[in-house]
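Trainee: Need a 3D model of the sequence below.
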Amino acid sequence: MSWLEKYRPRTLDDVVGQEHIVRILKRVAQSVKSGNTEVLTHYFAAGPPGTGKTTIAYAFFRDAFGEDAPILEINASDETGVDAVRNKVKAFARTAGYSLIILDEVDYMTSNAQAVLRRVMEVYPRTVFYLTCNYPDKVIEPIRQRCLFSRQRFKRLSSAEIRTMLKRILNAEGLEITEEEMDAIVNSSRGNARDAINLLEAFSTSRDGIDSLLSVKATLKLVDGIYEGVMEGSSVKDVERLVVEYFANGGQIPDFCERFMDNLLSDTSLDEDDITLWMHRIADVIYETSVVEYPEILFRAKIIAFMG
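Mentor: Got it, this is the predicted structure:
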């Protein structure tokens, strides 16, 4: 059994992160256990991969109805047509008692399939729908309006949360790793719990990949330094030196842009308009450097222009 399955949280108390979601679901589950099923509704979980969207659904329904609660999980990215909704969702929704249908990646469903799903959600009041997606804007408004958390987002786990989760696993396995190795895994996972656990399991059998992870950690620190230099108005020469060092260490432009955007989203000194402006700038960098013969030269020019 993989560590992802072995250490998947069974209850909401076991979940690390997403406190703004878990706190509400705990209250709902407690009310249901006390006999008040009127608090149940449908749920909408939007956010990046590896942030616990599906795991939390299972934990919530088990907390509310016990280990044997009927749960059906369908990956909508595999079955995008109307037939998948009619044949699987409607058949399961007819079962007696309360049941949970987890529809993963509902944003991959066609508009017609989503329209069918909306009608099914209206017909079966004892079926709870828990819909996950990466891109909420691709889900039709009538579905989102029927769900709790339609305006809230699952967040990438913080470094502290990833560290807490990994230490639990290490303690359970009776294993130890160095702080340097832990830092490398935490930084490489970028807030994705699934990636962090897979990396840790890989290290439990072989340390061969640690050098490459430490190299990734070093390049991420360079991106952080460039971000600070651009935002704080450091000298152009200092920032350009970091850019040259980034590429000399094997850094890639898409990885740079992803890390830069992570910094934007966690920068509390920026307002929403500032973040949107910078996101557009980075999107332009990604596109323009993808269509030229010498992308690194253009990239360096773009970074310097940011400081103008």
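
Trainee: Every contact and neighbour count from this point should use C-alpha atoms.
Mentor: Noted.

Trainee: Quick one: the helices in the stretch 51-200 of the chain, in order.
Mentor: 53-65, 82-84, 90-93, 111-123, 141-144, 159-173, 179-189, 193-205 (DSSP state H, counting those that start in this stretch).

Trainee: buried sites along the third one?
Mentor: Of the residues in helix 90-93, those buried under the neighbour-count criterion (16 or more other CA atoms under 10 Å) are 90, 92-93.

Trainee: Would you format those as CSV with distance to Asp224 included?
Mentor: Formatted as CSV, the entries for the buried residues of helix 90-93 read as follows, by distance: CA to CA, whole Å:
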residue, distance to Asp224
Lys90, 49
Phe92, 49
Ala93, 49
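
Trainee: all strands of this protein, in order?
Mentor: Along the chain, the stretches classed as strands by DSSP state E are 42-46, 71-75, 99-104, 127-133, 147-148.

Trainee: still on that earlier bit, pick the most buried one from the helices of the stretch 51-200 of the chain.
Mentor: For the helices of the stretch 51-200 of the chain, the largest average neighbour count (mean count of other CA atoms under 10 Å) is found in helix 53-65, namely a mean of 22.

Trainee: Quick check: which of the helices of the stretch 51-200 of the chain is nearest to Ser212?
Mentor: helix 179-189 (9.2 Å; CA to CA).

Trainee: before we go on, could you also do this sequence so I can check it against the first one:
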Amino acid sequence: MTSILMQKSQKLDQYEQERLEHTPWVEKYRPRNLDDVASQDHAVKVLKKTMESANLPHMLFYGPPGTGKTSTILALSKQLYGPNLYKSRVLELNASDERGISIVRQKIKNFARLTVSNPSKEDLEKYPCPPYKIIILDEADSMTNDAQAALRRTIENYSNITRFCLICNYVTRIIDPLASRCSKFRFRLLNNENALNRLKYIAEQEHISLDSNQLVLQEVLRISGGDLRKAITFLQSATKLHKSLAAPTEEDGDIQMLDEIPGEAITVESIQEIAGVIPENVILEVVSTIKSKNSKSIITQVNDIISQGFSAQQVLDQLHDKFILDDSLDSATKNKIAKTLFLIDKRLNNGTDEHIQLLDLCLQIAKSL
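Mentor: I've put the predicted structure just below:
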């Protein structure tokens, strides 16, 4: 009997290990408790204090993507309820779910009005298990105003047995009556030190070989712009790329993707390639061509960039830094260039043809110089 139980336990451990190996790193290294949340000291400090009394207010988390808003509330919920009660006490809805007024009146209201089941003695010993449920509405700024107005009454009516946590990128899109019922927590872009420590931890856990440790991780953070989720994804993609380059090829030409292959050291160039960043020499060549004001050369240069598959939006972002931060240009010229950049950016976001817009951008900047 003991040997059978041991075999089952070994199989479960093996299954769990295999599951983690095939889990995206963003999920694999998601914070398990509030202490793991990086760079959001103020929010974490206040939430830890409220956890002591286990009397949470309704909450509104807002800030840029990838700063840990969803991870924080999920970690908090797990610390409050533990793995057993979590499934029955927490309802998470994302923008991928339909969240019109009908969902608020049915699914959310039905869950909010449910009475709270009594926790087991074992759960009470390990976790606070407060007598209320938590409803997490991720990307709440995408909800219609009617749905938000309907949610206001639900929050009022069931606040004794349900707490709400609204998560959004733009707090101005949350109606005032809803925002005033919640305690606001602002999530900032991650500072380099905390984010760098988190990436170093992941690199150590995954046994990643880096060309020059600090430089590669700093480049990952620079490209991701304070979005840790994006940074972790770039690092995982670069790791898989280098493992595939080092992997043996089968007789039919297929590559063997084996996790135990160490792969080559990840370089700054490979991170830029994964992220779609245009090499510095290419951007300098574009800038030089624009400054020459030769229409034929500009057309040839733009055709070459498009044929290489570079994103027009990425070209625009990097040209913005080159011209707007150029001290040799006067303010009037910068204003003209900035106006052109904003106009082309708007057109690209509206889905216009990238080739035409990139050509227009370069010619208009040349005209402004």
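
Trainee: that older thread, show me the one of the helices of the stretch 51-200 of the first structure that comes nearest Asp284 of the first structure.
Mentor: With CA to CA as the criterion, Asp284 of the first structure lies closest to helix 179-189 of the helices of the stretch 51-200 of the first structure, at 25.0 Å.

Trainee: what inclination does the closest one have with respect to helix 193-205?
Mentor: Put simply, helix 179-189 of the first structure runs at 140 degrees to helix 193-205, going by axes from the mean of the first three to the mean of the last three CA atoms, to 10 degrees.

Trainee: just checking, what packs against helix 179-189 of the first structure?
Mentor: The helices and strands touching helix 179-189 of the first structure, judged by 3 or more CA pairs under 8 Å, 6 or more residues apart in numbering; DSSP states H and E, are helix 159-173, helix 193-205, helix 210-232.

Trainee: Please convert those helices to CSV, extending it with distance to Phe247 of the first structure.
Mentor: As requested, those are exported to CSV (distance: least, CA to CA, whole Å):
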stretch, distance to Phe247 of the first structure
helix 159-173, 25
helix 193-205, 25
helix 210-232, 9
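
Trainee: wait, which of these is closest to Gln252 of the first structure?
Mentor: Among those, helix 210-232 comes nearest to Gln252 of the first structure, with 9.4 Å by CA to CA.

Trainee: Pull out the buried residues from that closest one.
Mentor: Under the neighbour-count criterion of 16+ other CA under 10 Å, helix 210-232 of the first structure has 210, 213-214, 216-220, 222-227, 229-230 buried.

Trainee: give the contact list for the most centrally placed residue in the second structure.
Mentor: The centre of the second structure sits closest to Gly66, judged by CA atoms, centre = their mean, with a distance of 3.1 Å. Neighbouring residues of Gly66 of the second structure by CA atoms under 8 Å, 6 or more residues apart in numbering: 226-230.

Trainee: what residue of the first structure matches up with it?
Mentor: Taking TM-score structural alignment for the superposition, Gly66 of the second structure sits opposite Gly50 in the first structure.

Trainee: roughly how far apart are that match and Ile282 of the first structure?
Mentor: Between Gly50 of the first structure and Ile282 of the first structure the computed distance is 24 Å (CA to CA, to the nearest Å).

Trainee: what does Arg8 of the first structure give?
Mentor: When CA to CA is applied, the distance between Arg8 of the first structure and Ile282 of the first structure equals 35 Å.

Trainee: Which one's more surrounded, these two?
Mentor: Applying other CA atoms under 10 Å to Arg8 of the first structure and Ile282 shows that Ile282 carries more neighbours, namely 20 against 17.

Trainee: so who does that one touch?
Mentor: 257, 261.

Trainee: Same check on Lys126 of the second structure?
Mentor: For Lys126 of the second structure, the set of contacting residues under the criterion of CA under 8 Å, 6+ apart consists of Gly82.

Trainee: For Glu272 of the first structure, which of the helices and strands packed on helix 179-189 of the first structure is the nearest?
Mentor: Set against Glu272 of the first structure and scored by CA to CA, those come closest in helix 210-232, at 15.6 Å.

Trainee: Just name whatever secondary elements the closest one is in contact with.
Mentor: Taking 3+ CA pairs under 8 Å, 6+ apart as the contact definition, the neighbouring helices and strands of helix 210-232 of the first structure are helix 179-189, helix 236-248, helix 253-266.

Trainee: you'd agree Leu264 of the first structure is up against Ile275?
Mentor: Yes: the pair formed by Leu264 of the first structure and Ile275 meets the contact definition of CA atoms under 8 Å, at 6.3 Å.

Trainee: the more surrounded of the two?
Mentor: Leu264 (20 against 17).
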